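*Asks:* quick one, fold the following:
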Amino acid sequence: MSLNKAKLSFCEKLDILPAAASVVVAATYALLTGLWRTERQAKSLLLHFGYAILRKATARMSPLQLQYILPGSVTVYNRLVKSTGYEARSVELSHGASGHWIGDPNATNVLIWYHGGGWALASNRGYIKFYAKLVRDLEKSGKSVAVFALTYTLAPQETYPYQLRQAVSAARYILDQPDRNPETVFFGGDSAGGNLACGVLSHMAHPHPQIEPLTISGKIGGAVLIAPWALLDAEYPDQEIYDGGDIISEAVAAPWAGAYLGQAPRDNYTDPFNASPEWLAAYPAKEILVTGGGNEILLPVIQDFAQKLKDSFGNAELFVGYRECHVAPIYHIMLNDNSETDQGKKIKSWLTEQLQ
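*Replies:* Sure thing, here's the model as predicted:
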């Protein structure tokens, strides 16, 4: 399937105008009221303003409308990677996927990254800057590492298990490299990308019946899961911590999960939260770090999933960033806030300890 922009009907295109107007109204309201923020809201007025825009845009527009107005992952990579000081290097993978290097492909360690966005949004400029900063900071700590970022086909152009198949192809490409020690390979993912990272780990331990098995000798070095979307329920109970302090709302759960699942039933690959302890214990990774934002609506699910990993998998750790939103290490950069998030600091220190 081509990764071209989504095709919209005339009515869907026409609806973008009132949708954009509603975003402007929400942003204006946030700007006017943002001076009186609580601890349940963003740390700065800039972030409060940006959260409101993203929250309204994702709630008001359909996945296809968002795909229509936003640049694709490949376009974003090609536009921005050189500005980070790294050479553009892309690889065509199987099943229409592609992988993009940030850093030296011959680095000792490779972090395979699966981007989020509910399987419906392309990676944005925040990702490229996040990857580049992470690679540079780790190099300063004496660690040789490169990021290999997957571009997969967005839903609903393809549905589950297509994206999981593409995610496996990225892992296969890296793990099949000559003389590549699996312990120098790490998985990373945020939100839906965290779900994909878990899906690949599940496939390696319990091969998906529709995807070619991927077996390794031993375990990969570890996995970093930023706010993994581990449970695809359409509704989440209102949480006391939530009061406009996140970039997403409950309104995105049903359309985004539905676009990804299509007609497929949910299973342990789509909902790792529901997997048995025995299933999770078989994840072929040495260590797992789970992070979440203190103000995000998925935090209770993230916390419960991390506890399940601790109880079954064992070598798992949870870190929560104070007053941070969903996927703050990346979306703060996209919103032009370059101050390092608590989650970002934790991820960097954790990788410094784990990388070879």
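
*Asks:* CA only for contacts and neighbour counts going forward, please
*Replies:* Will do.

*Asks:* which residues are contacting the strand or helix carrying Ser349?
*Replies:* Ser349 is part of helix 342-354 when elements are defined by DSSP states H and E. Helix 342-354 is contacted by residues 134, 137-138, 141, 143, 221-222, 224, 289, 291-293, 319-322, 328-329 when judged by Cα atoms under 8 Å, 6 or more residues apart in numbering.

*Asks:* what residues of it count as buried?
*Replies:* Asp342, Gln343, Gly344, Lys346, Ile347, Lys348, Trp350, Leu351, Thr352, Gln354 (16 or more other Cα atoms under 10 Å).

*Asks:* out of the contacts of helix 342-354, which are inside strands?
*Replies:* Gly222, Val224, Leu289, Thr291, Gly292, Gly293, Phe319, Val320, Gly321 (DSSP state E).

*Asks:* test my guess that the last one contacts Glu296.
*Replies:* What that stands for is Gly321. No: if you go by Cα atoms under 8 Å, Gly321 and Glu296 don't touch, sitting 9.9 Å apart.

*Asks:* the two: who's more crowded?
*Replies:* Glu296 (29 against 21; other Cα atoms under 10 Å).

*Asks:* would you mind measuring from that one to Val290?
*Replies:* 14 Å (Cα to Cα, to the nearest Å).

*Asks:* chain center to stretch 201-209, what's the gap?
*Replies:* Distance of stretch 201-209 from the chain centroid (Cα atoms, centre = their mean, to the nearest Å) equals 20 Å.

*Asks:* ugh, wrong one, stretch 308-322
*Replies:* On Cα atoms, centre = their mean, the centre of stretch 308-322 falls 18 Å from the chain's centre.

*Asks:* same question, stretch 261-275
*Replies:* 17 Å.

*Asks:* gap between the two ends of that stretch?
*Replies:* 17 Å.

*Asks:* how about this one, so we can line them up?
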Amino acid sequence: MAPSAAATPTLREKLDLLPALGSLVFTTLSALLTGWRRGPNDEPSLYLHVVYAAVRKLIVRLSSPQQQWVFPSTDAVYKQQAASFKLAPHIVELRHGAKGLWIGDPDAGAVLVWYHGNLVAAVLAHLAHRHPEIDALPLPGPLAAAVMMAPWTALDGGTTNARLAGYNGADILDRRALEYWAGKYMGDRAPDYYTDASSAPAEWFRGLPVGRILVLAGGNEILLPSIDAFVKTLEAGYGPVEFYVAEREAHIAPFVNLNFHSSAPTGQGDKLQSWLDEVVASRGETAHL
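*Replies:* Below you'll find the predicted structure:
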């Protein structure tokens, strides 16, 4: 089934963009004034404090149609980035309307397939237990490794359950946005072990066809408690997993920070680079990020 087209905002939603901009400016200025009183567990810089506050306001204040109307599509951003690095865009049309966006040499000895963290768990589960509604994904052998960066594996109540809801103050995410996104993502489908890996028993993860697994998270993740619980269950079934938590870092900080022009090294980014170097070196190749 082909993916649905981007939703078009209603006239009311379009008119609402101006008040939304006003609230975003107010939040940004407020964060600038209060950021000087950051605590030891808050963002490491005033700049990131302001940026994260603005992002939290943005993802809560704007609906999905508004965001899709205001911001460029993934294809457009990919082509812009490729042009900025003087690379020829390479887009592969896949079945069911999906697309693959290549970065680098398709003939490289080691290839990194990029999924959302939740989908990494879903794809590994599909390889071990084929989903009845999805074509089989035959592989000649197990995958060399898998990385789950801040996997959101508890969509069904994991953001509102007091036991699983983590620190909400220095992350880019907000509980209200997570609940909204989960509803949009799931629609009328009931959750299962593929969408909510945190709900699966340990036995579900036995025999996952992958050599090594690394799970990354930031110490300020609102999702951190649910990620920690998921890793414990994953290890009980799959076996030893490397779990690295970077202090004072937010959700997918290595990529979010760069997106907002903060080039300071991150613990998650350094760990990802060194781990991939180690994995790829064992195959006689070199990793480049």
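
*Asks:* among the buried residues of helix 342-354 of the first structure, which one lies nearest to Asn4 of the first structure?
*Replies:* Using Cα to Cα, Gly344 comes nearest to Asn4 of the first structure of the buried residues of helix 342-354 of the first structure, at 31.6 Å.

*Asks:* aligned partner of that closest one in the second structure?
*Replies:* By TM-score structural alignment, Gly344 of the first structure lines up with Gly269 in the second structure.

*Asks:* what's the mean distance for the helix or strand encompassing Val77 of the second structure versus the first structure?
*Replies:* If you go by DSSP H and E, Val77 of the second structure is part of helix 74-84. With mean Cα distance after the TM-score superposition for the first structure, helix 74-84 of the second structure departs from the first structure by a mean of 0.9 Å once superposed.

*Asks:* quick one: name whatever helix or strand follows that helix.
*Replies:* Trace forward from helix 74-84 of the second structure with DSSP H and E and the next one is strand 90-93.

*Asks:* could you say what helices and strands that next one packs with?
*Replies:* strand 99-102 (3 or more Cα pairs under 8 Å, 6 or more residues apart in numbering; DSSP states H and E).

*Asks:* next, the buried residues of the strand it packs on.
*Replies:* Those buried within strand 99-102 of the second structure under the rule 16+ other Cα under 10 Å are Leu101, Trp102.

*Asks:* cool, stretch 145-162 of the second structure as well?
*Replies:* Quick answer for stretch 145-162 of the second structure (16+ other Cα under 10 Å): 145-156, 158-159.

*Asks:* now, these that are in strands?
*Replies:* Ala146, Val147, Met148, Met149.

*Asks:* which position in the first structure aligns with the first one?
*Replies:* Structural correspondence for Ala146 of the second structure with respect to the first structure (TM-score structural alignment): Ala223.

*Asks:* tell me who's in contact with that match.
*Replies:* Neighbours of Ala223 of the first structure in contact, by Cα under 8 Å, 6+ apart: Phe186, Phe187, Gly188, Ala197, Ala285, Glu287, Ile288, Leu289.

*Asks:* what subset of the contacts of helix 342-354 of the first structure is buried?
*Replies:* 134, 138, 143, 221-222, 224, 289, 291-293, 319-322, 328-329.

*Asks:* is it true that Ala30 of the first structure touches Ser44?
*Replies:* No: using Cα under 8 Å, Ala30 of the first structure makes no contact with Ser44, being 11.8 Å away.

*Asks:* between these two, point out the one with more neighbours.
*Replies:* Ala30 (21 against 13).

*Asks:* Three-state assignment for the more buried one, please.
*Replies:* helix (DSSP: H, G, I helix; E, B strand; the rest coil).

*Asks:* residues contacting it?
*Replies:* His48, Phe49, Ala52.

*Asks:* same question for Val110 of the first structure.
*Replies:* Val110 of the first structure neighbours (Cα under 8 Å, 6+ apart): Val145, Ala146, Val147, Phe148, Ile174, Thr184, Val185, Phe186.

*Asks:* distance of it from Val145 of the first structure?
*Replies:* 6 Å.

*Asks:* give the next helix or strand downstream of the helix or strand containing Leu46 of the first structure.
*Replies:* Using DSSP H and E, the element containing Leu46 of the first structure is helix 45-60. Proceeding N to C from helix 45-60 of the first structure, the next assigned helix or strand is helix 63-69, under DSSP H and E.

*Asks:* from the chain's centroid, how far away is that following helix?
*Replies:* The answer for helix 63-69 of the first structure is 18 Å, by Cα atoms, centre = their mean.

*Asks:* elements contacting that helix?
*Replies:* Using 3+ Cα pairs under 8 Å, 6+ apart, helix 63-69 of the first structure sits against helix 10-33, helix 253-261.

*Asks:* now render the contacts of Ala30 of the first structure as a markdown table, adding distance to Ser202 of the first structure.
*Replies:* Shown next, in a markdown table, are those (distance: Cα to Cα, whole Å):
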| residue | distance to Ser202 of the first structure |
| --- | --- |
| His48 | 37 |
| Phe49 | 38 |
| Ala52 | 35 |
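
*Asks:* with respect to Leu335 of the first structure, which of those is nearest?
*Replies:* Out of the contacts of Ala30 of the first structure, the member with the shortest distance to Leu335 of the first structure (by Cα to Cα) is Phe49, at 9.3 Å.
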